[in-house]
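Peer 1: missing the sequence, but the structure's below:
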């Protein structure tokens, strides 16, 4: 393999690595946003459950 071809291959790999890293960063940001959304959802559900337990007479 010629030196020129090796250099070209290395540059291609560097470019692909940068693209993969950017994609990974986007996925991490999406994951973080999804986690925040789920936490907010579960906190809201817990608050609703707490309110319902306080306002609903116990039957037993």
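Peer 2: Everything's here; your move. Predicted model only: the values in this text are computed from it and were never measured.
Peer 1: can we go C-alpha only for contacts and neighbour counts from here?
Peer 2: Will do.
Peer 1: the protein: helices as residue ranges?
Peer 2: For the chain, the helices defined by DSSP state H occupy 3-55.
Peer 1: show me what contacts the residue nearest to the spatial centre of the chain?
Peer 2: Compute the mean C-alpha point of the chain, and by Cα atoms, centre = their mean the closest residue is residue 31, 0.7 Å away. Neighbour list for residue 31: empty [criterion: Cα atoms under 8 Å, 6 or more residues apart in numbering].
Peer 1: alongside the first one, take a look at this:
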């Protein structure tokens, strides 16, 4: 045989591709969640909390 058979190439490639895809998905998912979603949610909650406090202060005073 002039060329040696390729063994395990598909398995190694599949494991590598899945590992990279899952790793990058996890990294970018966390970046979105903690870099965008959580701060925006906190800003929204703080806005409505302040709005409610102002409404109570105007009504109660």
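Peer 2: Now that the structure is in, tell me what you want to look at. Everything numeric in this text was worked out from a predicted model, so none of it was measured.
Peer 1: send over the TM-score of the superposed chains.
Peer 2: Remark: TM-score between the superposed chains equals 0.72 [TM-score structural alignment, normalised by the length of structure 1]; 56 aligned residues with a Cα RMSD of 1.9 Å.
Peer 1: show me what the residue nearest to the centre of structure 1 aligns to in structure 2.
Peer 2: Matched by TM-score structural alignment, residue 31 of structure 1 corresponds to residue 33 in structure 2.
Peer 1: ok, residue 22 of structure 1 next?
Peer 2: In structure 2, the residue paired with residue 22 of structure 1 is residue 24, using TM-score structural alignment.
Peer 1: quick one: what's aligned to residue 51 of structure 1 in structure 2?
Peer 2: Taking TM-score structural alignment, the alignment pairs residue 51 of structure 1 with residue 54 from structure 2.
Peer 1: same check on residue 42 of structure 1?
Peer 2: Using TM-score structural alignment, the equivalent of residue 42 of structure 1 in structure 2 is residue 45.
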